[in-house]
Structure formats: C-alpha cells, structure tokens
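*Asks:* for reference, the sequence and a predicted model appear below.
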Amino acid sequence: MEAEVASALVGTCMPCNQFVLSYQIVDSMIWLGIRDMINEFRKKKLKLRPVTYLSGAQGSGNDIPHGYIWSPHLVPKPKDWGLKIDVVGFCFLDLASNYVPPEPLIKWLEAGDKPIYVGFGSLPVQDPAKMTEVIVKALEITGQRGIINKGWGGLGTLAEPKDFVYLLDNCPHDWLFLQCKAVVHHGGAGTTAAGLKAACPTTIVPFFGDQPFWGDRVHARGVGPLPIPVDQFSLRKLVDAINFMMEPKVKEKAVELAKAMESEDGVSGVVRAFLRHLPLRAEETTPQPTSSFLEFLGPVSKCLGCS
C-alpha cells in the first residue's frame, strides 16, 4: 500500500527508492495527523517543548524501536525486519463485560441459527437503501439470518420488516461477534481483530486506507474470501462471499486462528518491548533530530530525474 502511495506521488519513474519513499511519505502524513496529540502529551505530562512538523516525522529514517499491535499469526514479522521491531499482538477493549444487550436482541438471537453480522461502522455509504437491499437479498438467497448494523452510513432502511434480519444500533463487537457465525465489514484493524478473535469467517468490504491490506491478509489466511471493494459491491459477489464463509474448512481455519490469538496480549507485549529497548542510562549527548522531510526531498529529486 505504501509503495502505491509513493508511486502516485512521484510518478512512474519507479522502482528507484520506491520503498524508502513510501515509508517517508506515509510517516509524514501520519505525523501530521497525530502531532497535536503528541505535543499536548509532551507539554502536560512530560513538561517538554513541542516537536515541530519537520523534526517529528522522522520515524522511518532513524533507528527507532517500533512495536506493531497486530497478531503475528495474521501478519508474520518479515524476515528482513531487525531486532528493534516487535509484532506483539492485537490490543482489545473489554467492552462486553459492562454491556447489557436489549431484550429484543436476545429474543431474536435465541429464535434461530447464529446470524451473519454486516456493518460498516461510521463510514458513509453512497446509496444506503440499495446496499441494504443487496444485503437482505443475499441473506435470503443463502438462507442466512443477518444483523445489520445501521452505523452512520444509514443502512437498514427496509420497505417491510424481515424476520431473518435484525437492525442494530451500536453494540460492542467483543460481545456481538461471539453471537455470530460470520462477519462482513469495512476492514478496520480493530473490527478485523475482533471478528478473528471470535473465530468468525470474515468478508471485508474495504473503503480506503489500510482496509484492503487487512482484506488481503484475511483471504491469505483462508478465513475469508477475496475482499470486495465498496465500489464493486454487488449481490452476486456478496452471495459468493457468504457461501465461501459457510464452507466448513473456512470455519475450521477461523477457529484455528482464534486459538492461536488467545495466547497473545498486545498490551503486555508492547510494554515488554518498550522496556526491552529502553536505554539503561541516558545518552551523554542528545542527538539533534534530522528532518525526514528534507531527507525525503533528496530521493524524490533523484527519482524525478530518472530517465
């Protein structure tokens, strides 16, 4: 994904420096989004001066330890990643322990087989009525019950009620997905993790960002079909995806992955990684941070000059 972003920004003169550029570009974009929060934390908690844009976006250009909070069973650590990079497992919020499901939902769940969850969170849907119609029709064709999370996209407008469809507002995924046989969602990292932890075969309908990546990883692990980009969402593709998820071997792989993830604790893992890389004593001199933006200009100028 990052290489594709870099290609779009610097033209077709790849492959020179494409992977270095991709990390620097994305690193700078991420820093722009989180800079205010980091500086607020530095100011109030650490009593440190703010970090500028140019000196802050430097993570990809320095020997800085990183901890990635995803499951190594879903995305194994690449062999060329060094000792200062750790893949520690997903982090989960325990929201189910304080959740009291509404009585109508409990009765509906008890009235039949486990349903398929379909929802896209807060992401906007161009034609929610049409997408709802496709979802309901696909459930009907495949003989499945379904929970449609209305979300912010406006899903769930039905011409008439269907007894095999339950329209849902907000509900903790860590509770809800345990009640489901499979899930269809946008592919956010947290939603993907919650579905896999619940041993749910997963279909991802990516909208943007890292969502296509998670869709590809889910398919590569055999726990879901190929992702369905939202602009290609159709009745035929959703029916095929549901049928794929209902294959016994897919459920077996989902259970296998969920069991592997049980032993992971992303919070403890990232704390251990932090302490392991923490210097035992302060450096005698504090090196001045270099600007990854200025470093970025060098490869770009060279790359733009490629013939």
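*Replies:* Perfect, thanks for sending it. Just so you know, these numbers come straight off a predicted model, no measurement behind them.
*Asks:* only C-alpha atoms for contact and neighbour calcs from this point on.
*Replies:* OK.
*Asks:* all helices of the stretch 201-307 of the chain, in order?
*Replies:* 211-220, 235-245, 248-262, 266-277, 292-304 (DSSP state H, counting those that start in this stretch).
*Asks:* this is the other structure I want to compare:
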Amino acid sequence: MAPVDTSEDLETTAKLENMRLTIVFMLVGCRDEIKSIILVGQELLKKGHRVRVATHSIFQSVVLRTGLEFFSLSNDAQHPIARNDSGLVPGLSSSDQQEVFRGSKMLMHTLRKCWDACTHPGPDKGKPFVADAIIATPLAHAHIHCAERLAIPLHIMSISPWSPTRRFAHPLAQIQGGSEVDLEVQNYISYLLVEDSLGHEIYRVIDHFRRFTLRLPKLSLVKGMGFLGQFNIPHTYLWSPSLLPKPDDWNNFIDISGHVATADITPFTPSEDLSHFLKSAKDPVLVLLDLAQLSNPDSFLQTIKDASLKYDIYFLLDSKFQKVRSVPDIPTVFVLDSDPIEWLMPKISVLFTSGQFSSINLGLKFGKPMITLPLLRDQPFWSAAIHKAGLGSVPILEADFFSEKFVEAFRYCMQQDVRETAERLSEHGKLENGTVNAVKSFYRHLQSKMVQHSPTATDSASHPLRRTPLVPSSIMSAVPSRNTDMSKIESPSYPSQVTSSNSIEQVKPTFLVEAKGVSRNLMKAIVKPTVSHIADAYNKLETQNDSLAAKAIQKTDLSKTDMAMKVAKNVGFGSAVACGKIALLPFKSKFCNSQD
C-alpha cells in the first residue's frame, strides 16, 4: 500500500491538488490495464486536473465515456499492438527484413504520437496543451524520453510487476526447476533479461526518435535500457496487497495502491430461462475465459460437458460462447446473453478464469474461490498468485484440461477453508481504495521532488545536466518548501543526464553480492547480460587502437555474457504472444505452446 501520509505530506498534497495540472496518460498494454488506469485518471479529473489519455483508437469510446480527453496513438483498429491486446511490437525480431521494417515503422509512429500527445492541442485548436506530468504504462516506450525533453515528472502505473525482485519472476518469464542457481537469483535476473532483450529490439527506433524528433542526445546501449530503475522513476501497481504483498526488496519509489473498484451492481431483471437455471443450479461455476485464446474450443467444451454430466456440476458460460456450435445443449449448462456479470457474481459458487486481471478483481470483490486455466501473457503469474494466496486450486494447463482434473480443482475450491479465505480477502479489499491511493502515490512522488539545490556543491558529476523545457511546466512554479521559500520541484534525472551514481561499478549492488555470495564480476554479468555486454565489447573495439588489447576486451566481455546466459538458462518467457517477438534469446517455457 502507499505509505501513510504525514501532516506535512497532507499539507503539500493539498497545495499540489490546487495547482490544476495538465496530465497526459500514455497507455499501451492490455485492455484490463488500460481500463484500470483510466479509473485513476477519473479520480484526478474530479480533483480539477486536466487529463488526456493517449492510447489506441479501439479504446476511444471507453475513454470518452469517463469524461477524459482522448488522443489517438493509432487510427487503425487493426494496429497489431492494439489487435494483440499487448504492448509488444510484432516483427522487430523477425528474420524477414520487410517485417522488421513494418514493425519499426509502427513503433516510430506510436512514439511520435506519444510526443504529440504531450504538446499538441488536439481537436480543440483553441485550447493549448502542454503536459505538466506523464503517467504511463511500462510498454509506452516514449514516456521517459518525452518526460526528459519537457523536464517534467514521470510516473509508471501497471497491473503487473516490472520492478526486479527476489520474491517472484517477471510475469512474462517462467522459472523452471532443476537449476543450480538460487531461485531468488533467477527471479531477479528474469526482470533484467526481459528488460534488456526488449530494449535490444527497440533500441534503434528509440534512439532515432530521441535524436531526430526530440533532439536529445544519442542513447547509450552500453548502460542497458533499464531507465525506469536506474533513475528511480516512481511506480504504482494497481493490485490488492492481500493477493500479492509488496516485496521487501522494493524501495519507497514503488507503491501498491490496493484493489481498484469495479462498477457497482445495477438493477437487472433476468430472463425466465436464467431465473429457472439459477433456482435449480447447485453451486454453479461461472466460466470467464477468452474464447479466442483457447487453442481448441471444441475440446474445452467437451470437457465441460463431461464434467457436467458425470459429476452433476452446473456451468454458466460467457456470452462469447454463443459463437461456438459445439456448446453442450444440456440442462446443466447455460450460455449467458448480455446478462451483467456483476449481477451474477453473488449467485455463483466458483469462478473459472484464465487469470485475466479483470476477472481476478471480480473474484476478489465478491469473495469467490477461483479455478484458473492460464493461457497467455501474465496469466500464469496471476494464476499462481491466486493459489498461493489460498484463493484457488493449482493452475490447470490447457493440455491437462480433462474432466477429472477440473472436478479435482472444483472440489478444492468448495472446501470450507478456501471459501473462508476468499471471503476474508474480499472484506480486506472493501477497505482498500485503489484509485484514491494511486492518486495519493502520484502526489507523494511529486512532493518528493521538492528539494533545495545546494549552492556549494562542486562535483559536477553528481548534478544532472538539465535542458530547458520547451514550455514552462506548472509544476516548475514555486512551491513553499519546508526548508526555504525559494525551493522548486526539481527537474527529474533522465537517460542523457550522467550522474556518478550510474557508474558501471555501482550498477544495482543488490542482495546478490552479499547475501548470496556471488562475486562482483559475476554480479555485473548477471545484471548486464547479453545485449549490454556485447554492445560494451563492440564499443570498446571501435575506440581501441591497439588490436591486441581490443581482442582481450572482446574475449573478457563475451565471457561475461556466456556466464550470464548460463546462469539464466532456465528463465523462459511464459507468453505465446511474447514468444518469438520480445527477444532473440533461446528461452523456452511450458506455457509457450503455440506460435503466432
């Protein structure tokens, strides 16, 4: 949860609220993430701020219904990023040069539109727009570069963790057993490998965008692409700490807001057929899975039919299953029409989900045990979190989905202790107000920028080189400080601003060195694997006149890379969408059963 506010924090927060900021939301990601963060935008709008949401055109109606301003990042509803419900850009790791070109062109277009979203007046030409702050999802890659150009604060919000931790692996990674390396080490480096490999894909496009659109200095790949961690960019994660507590190794730049409330139950009169089914159904199971994500919908429905007939289990199927001809026509299976899910939740006993964030929120809100069948992206991660929290059974793989397996999971969820755990966590969730806490987190980190520049400091390496904003930001206006009446909110440090704390000898000196007894050389190989060390070797070779010395450097650095890859050999991406698109690394995962 966000830290408790002190009286001074509350006083400063009130002053920031009165500033009437102009805030741009850069949202690139899955539908659940975008919808959750839009709720935070609504809360900021209530406080008098001007809020613009820059996202893909398929979300235009969702944004406009909330009263927020909309700015399109792409006018094509079939844009691959939007169509795949993902922030990953297809084609950048393809061997087909034409596909690489198309992917690069799409990414460059999105980056430029993100910049326009910060500075362009939009449809209302008479109402200028210059962002005072940026709130973005991790995969909106332009965020930190636009913030650097305008010298304004950046805040990351997401429904999935992107901050390295020992406690659990990156949601797009799957740690497999049998490794000699400590599991906590594998968890930690999974974030660094995802970060570096994704950075490798987009580096050239990002660098071109910085130099020719934003007129910023060339980006150094040698230091890696992990800017958000290097520059302590504030993060707020929008999930309940009852489901996934904040790891001990996350610093105070990272908050967990708590449960983001969904819509309240609205009055609804069910059809006679639905009313009759609910009266006769004993402990019904609500099935909320994305039909398009199933590799074999007919096989899935046959298993549902077998479980229903053999074990007398009642099923309510999502309305999307109306499109499938093989839906069982039996009294114990009912296909919903446009019936509101919120209205149905109190009337079911178990929720059957793929681990989508929105359905997990529903299960938590109404205190329902959950059976999970993870299919794509971060679904294996959240499915595992549900089981660990005592909210549901062990996740079922699609390849193992048979009636006996489902019935075993159903019986587990019907146990008294599981039902009581679900009800208890639901009560905890009712005390959380994720949207309000997310706004408090945003204010708190703006407040943390209030510092007084030391007039006596002489070490230039310790002071970021700042560039003048194109237009003065509201946040740069004077704000009364606890120590001086001349304090301003400090311009954040960003990629092209070199500081002594970012030297290669001080890169992420985490628990790995001391607690795990890992040597410092191996540590540097772990935290800067593959792409970074290869680039390091390449750049040294370019600037080294002595060919013998150059060969020695190349051999040393590439050996670090080999060592890092050996350590990371059991880290694999757990997403069918990500496989073959996020990196060129030879990773495998039991969850990656298909290729696009």
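*Replies:* Nice, thanks for sending it over. Just so it is clear, the structure is predicted and the values come from calculations on it, not from any experiment.
*Asks:* would you pull the TM-score for this pair?
*Replies:* Comparison of the two superposed chains (TM-score structural alignment, normalised by the length of structure 1) gives a TM-score of 0.77, and 290 aligned residues with a C-alpha RMSD of 4.0 Å.
*Asks:* quick revisit: most packed of the helices of the stretch 201-307 of structure 1?
*Replies:* helix 211-220 (a mean of 20; mean count of other C-alpha atoms under 10 Å).
*Asks:* residues touching L257 of structure 1, list them.
*Replies:* By C-alpha atoms under 8 Å, 6 or more residues apart in numbering, the contact list for L257 of structure 1 reads 73-74, 196-197, 199.
*Asks:* if I look at it, how far off is P287 of structure 1?
*Replies:* 43 Å (C-alpha to C-alpha, to the nearest Å).
*Asks:* ok, back up a step: export the contacts of L257 of structure 1 as CSV, with columns for secondary structure.
*Replies:* Shown next, in CSV, are the contacts of L257 of structure 1 (DSSP: H, G, I helix; E, B strand; the rest coil):
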residue, secondary structure
H73, coil
L74, coil
L196, helix
K197, helix
A199, coil
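*Asks:* which of those residues are buried?
*Replies:* Buried subset of those (neighbour count, 16 or more other C-alpha atoms under 10 Å): 74, 196-197, 199.
*Asks:* now do the strands in the stretch 51-200 of structure 2.
*Replies:* 69-72, 133-136, 154-158, 173-175 (DSSP state E, counting those that start in this stretch).
*Asks:* using CSV, please lay out those together with distance to G390 of structure 2 and mean neighbour count.
*Replies:* As requested, the strands of the stretch 51-200 of structure 2 are exported to CSV (distance: least, C-alpha to C-alpha, whole Å; neighbours: other C-alpha atoms under 10 Å):
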stretch, distance to G390 of structure 2, mean neighbour count
strand 69-72, 40, 22
strand 133-136, 32, 24
strand 154-158, 24, 26
strand 173-175, 21, 26
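*Asks:* can I get those in TSV with distance to A263 of structure 2?
*Replies:* Output for the strands of the stretch 51-200 of structure 2, formatted as TSV (distance: least, C-alpha to C-alpha, whole Å):
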stretch	distance to A263 of structure 2
strand 69-72	21
strand 133-136	23
strand 154-158	20
strand 173-175	32
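*Asks:* out of these, which is closest to S441 of structure 2?
*Replies:* Evaluated over the strands of the stretch 51-200 of structure 2, closeness to S441 of structure 2 peaks at strand 154-158, with 9.3 Å, by C-alpha to C-alpha.
*Asks:* in structure 1, what stretch matches the closest one?
*Replies:* With TM-score structural alignment applied, strand 154-158 of structure 2 matches no range in structure 1.
*Asks:* what's P212 of structure 1 aligned with over in structure 2?
*Replies:* Under the alignment (TM-score structural alignment), P212 of structure 1 maps onto P380.
*Asks:* how close does its match get to L391 of structure 2?
*Replies:* 15 Å.
*Asks:* swap in A552 of structure 2?
*Replies:* 55 Å.
*Asks:* more neighbours: which of these two?
*Replies:* Higher neighbour count among A552 of structure 2 and L391: L391, with 28 against 13, using other C-alpha atoms under 10 Å.
*Asks:* re the thing from before, what about the helices of the stretch 201-307 of structure 1, which gets the closest to K162 of structure 1?
*Replies:* From those, taking C-alpha to C-alpha, the stretch that ends up closest is helix 235-245, at 17.7 Å.
*Asks:* aligned to A273 of structure 1, what sits in structure 2?
*Replies:* Under TM-score structural alignment, A273 of structure 1 pairs with S441 in structure 2.
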